[in-house]
Structures are given as C-alpha cells and as structure tokens.
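*Asks:* with the input below, show me the fold.
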Amino acid sequence: MLHRLLLAAFVTLVGGCAAPDGDYPSLLPRPIEQTSFAEPDRPVPEAAADPALEVKLAEQAEALASAGAAFDRAAAEAERLGRTARGAATGSEPWIAAQVALSGLDALRGATSEALTDIERIAIDRAAQGLSAYPELQRLLERAQAQNRAQIDRIDAIEAGVQPAG
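*Replies:* Okay, the predicted model is just below:
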C-alpha cells in the first residue's frame, strides 16, 4: 500500500514537470528590460584658448592681488590698534582708532569683493553662452572666493578683540 501511494505521488510530481502543449512566452528578460537608463558618460570638452579672456583674467588677477596687498597692510595696522584698544572703554581714543581702522578694512575688502563680482560675471556670461569651463577662470574664481572669505574672517577676528570693557 505504501508503495502504491509513493508511486502515485511520484507520477503526479513528474507529470507536473511535463511541458504543456502551446506557445508560452519565455521567462527570460525582454530586450527593454536589458536597456540601461543610466546617464551616459560624456567627455568634458576642453576649452579652446581664448586670448581675450586671458587678458581679462590677467586684469582681474592683478586687481585681486592689489586688493589683497592693500588689505593686508591695513589689517596689520588694524590688528595693532585692536590689541591697544582691547578692554578700553567705548568712545576712548584707542577704541575709536580701532573702529576707524576696522571701517577702513571693510572698505578695502570691498575691492576684493568687487574683483570677485567681476570674475563671477565673466563665469556667468561664459555659462550663459554655453561655453565650456575654462580652468584658469575657475582657479581665479576659487582664489577670489578664498581671499574674500579670509578677509571677512580677519575683520571678524579683529572686531571680536575690540570689545569694550565691562
């Protein structure tokens, strides 16, 4: 009896594995399922040499360097005055001298900010025209941003040191 039951179960299981008659679709992936929708790799076009742009960048680099040098000279003096005014009363001579030096620093930082704005304008105009990135322009822009940030930080540090007493 057990043999008949095992034989019946075996025949039933083997019969389920038999291929049915008819045309059924394959379970393999379809061609559309093999298509990649990932963004294709596109080579970054190299910018062609642009003599007119090189002249503009040289002018802006000179303006940036000049603004940085003037700021550094004035910042050294402002730091000295700030150390003298540390703890002085509001309105005292050392405090006023430090405040005047700080306002002069802010005006000098304006030259760096102006150069940064001009460099950003050049970059924006190139992008609006659909021109490829220009490495020298990018380096100058990064240098201008770093110089601007460093000047702001230096002014803030001097200002923090010139807090009135009590």
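*Asks:* rest of the way, CA atoms for contacts and neighbours
*Replies:* OK.
*Asks:* show me which residues of the helix or strand containing Ala150 are buried.
*Replies:* Taking DSSP states H and E as the definition, one finds Ala150 inside helix 135-161. By neighbour count on 16 or more other C-alpha atoms under 10 Å, the buried set for helix 135-161 is 137, 140-141, 144-145, 147-148, 151, 154-155, 158-159, 161.
*Asks:* do the same with stretch 61-69
*Replies:* Ala61, Ala63, Leu64, Ala65, Ala67, Gly68.
*Asks:* return the distance of the residue positioned nearest the centre of the chain relative to Ile158.
*Replies:* The centroid of the chain falls nearest to Glu142 when counting by C-alpha atoms, centre = their mean (9.1 Å). Distance, Glu142 to Ile158, using C-alpha to C-alpha, to the nearest Å: 24 Å.
*Asks:* next up, the contacts around the residue nearest to the centre of the chain.
*Replies:* Not one residue lies near Glu142 by C-alpha atoms under 8 Å, 6 or more residues apart in numbering.
*Asks:* repeat that for Glu114.
*Replies:* If you count contacts by C-alpha under 8 Å, 6+ apart, Glu114 has none.
*Asks:* how about this one, so we can line them up?
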Amino acid sequence: MSLAACAGSSADYPSLAIRDSERSEGTFGSPEPKRLDIPPVEVDLTGGLDARLASLVADARNAHEAFEETRPRAEELVAAASGTRLGSDRWAAAQVALAELDSARSRAAVPLGDLDAIYTAARVGADDITAIESARDEVIALVRIEDAVLADLRGRVE
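*Replies:* Sure, this is the predicted structure:
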C-alpha cells in the first residue's frame, strides 16, 4: 500500500525539470570599474606659488595683529562681566567684545581656507608640498592661539 501512493499520476505534481528561468546563459564577468570623476581643485596662484603663499601668510598675520589689538579690550570687559548675571549690561558688553574678537579670528581663517585648497590641489597632483605645509602650519598656529584665547574668555563669562 505504501508503494501505491508513490505511483500516483505525475500530472498532480510539478515537473522537476529545469525551467527556462533557471537556465544560465552567457558568461559572467566582473563589471567595468567605475571611474571617479574628480574635478580639478582650482586655486588662485596669481604671481606664482611662492608669492601666493607669502600673500596668504601676510593676510593671516595682519588678521592676527587685529585680533591682538582687540584682545585687551575684550579681556577687560570679560573681567568686568565675571560673576555678573546673564543678560546684565556688563555681560552684554563682554558678549559684544567677544563677537568683535571672533570676527577678527575669522579674518585669519580665510587665508587658512585658501591655503587648505592649495595644499589639497598639490597633494592630489602629487606636487611638492613643503612650502605649502610650512605656510599652512604658521597660519594654523595663529588660529590656534586665537581659538585658545576665545575659549578662555568665553569660559569666564558663562
């Protein structure tokens, strides 16, 4: 009896033959690698690289001098505002002085952005970056000094 169950009509069951959708045709290969379209980094090198680097460093130094000229007044107003309540006249005066100092700091960051663009273009182009790194490091040092001063003064008024 158990064998009789296996001998039923084949029309009741699906065929185990390979279907058309299961057939593989053609060959499988790896797809073409996609090329990255990296646009060239455009930098302003008017007058040559050395002249541009010198100009950017000079701009950063001038901005740092403006920062240092603004700093004593900001320190004075922050000292006067220490311990006062939030929103007081002294606190507000200190906030305005800090904003002026922050503005002077941002003027040093602009040449740093240009130096970063030049640095990136040189690295991508596998050019010599020694002079660029030197100029960039100098400007980064100035900006770090300014960041530290701002962080210290902000910490005193909050």
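*Asks:* measure the residue nearest to the centre of structure 1 to Leu102 of structure 1 for me?
*Replies:* Applying C-alpha to C-alpha, the value for Glu142 of structure 1 to Leu102 of structure 1 is 25 Å.
*Asks:* and for Thr84 of structure 1?
*Replies:* Computed as C-alpha to C-alpha, the Thr84 of structure 1 to Leu102 of structure 1 distance reads 13 Å.
*Asks:* quick one, which of those two is more surrounded?
*Replies:* Leu102 (24 against 16; other C-alpha atoms under 10 Å).
*Asks:* map that one onto structure 2.
*Replies:* By TM-score structural alignment, Leu102 of structure 1 lines up with Leu98 in structure 2.
*Asks:* how much does whichever strand or helix holds that match stray from structure 1?
*Replies:* Element membership for Leu98 of structure 2, per DSSP H and E: helix 89-124. Comparison of helix 89-124 of structure 2 with structure 1 after fitting gives an average deviation of 1.0 Å (mean C-alpha distance after the TM-score superposition for structure 1).
*Asks:* stretch 60-71 of structure 2 now?
*Replies:* Compared with structure 1, stretch 60-71 of structure 2 is 0.8 Å away on average (mean C-alpha distance after the TM-score superposition for structure 1).
*Asks:* give me the secondary structure label for Gly130 of structure 1.
*Replies:* At Gly130 of structure 1 the chain is in coil, as set by DSSP: H, G, I helix; E, B strand; the rest coil.
*Asks:* that one maps to what in structure 2?
*Replies:* Counting by TM-score structural alignment, Gly130 of structure 1 lines up with Ala126 in structure 2.
*Asks:* repeat for Ala63 of structure 1
*Replies:* Checking TM-score structural alignment: Ala63 of structure 1 goes with Asp59.
*Asks:* you'd agree that match is up against Pro111?
*Replies:* Yes: here Asp59 of structure 2 reaches Pro111: they are 6.6 Å apart, a contact under C-alpha atoms under 8 Å.
*Asks:* how many residues are close by Pro72 of structure 2?
*Replies:* 12.
*Asks:* please report how far it lies from Leu101 of structure 2.
*Replies:* From Pro72 of structure 2 across to Leu101 of structure 2, the span is 10 Å (C-alpha to C-alpha).
*Asks:* for Ser2 of structure 2, same thing?
*Replies:* 95 Å.
*Asks:* out of those two, which sits in the busier spot?
*Replies:* Each of Ser2 of structure 2 and Leu101 has its neighbours counted (other C-alpha under 10 Å); Leu101 has more, 22 against 6.
*Asks:* so what's that one up against?
*Replies:* Applying C-alpha under 8 Å, 6+ apart, the residues near Leu101 of structure 2 are Phe67, Thr70, Arg71, Ala74, Leu150.
*Asks:* endpoint to endpoint, stretch 118-135 of structure 2 covers what distance?
*Replies:* End-to-end span of stretch 118-135 of structure 2 (C-alpha to C-alpha): 11 Å.
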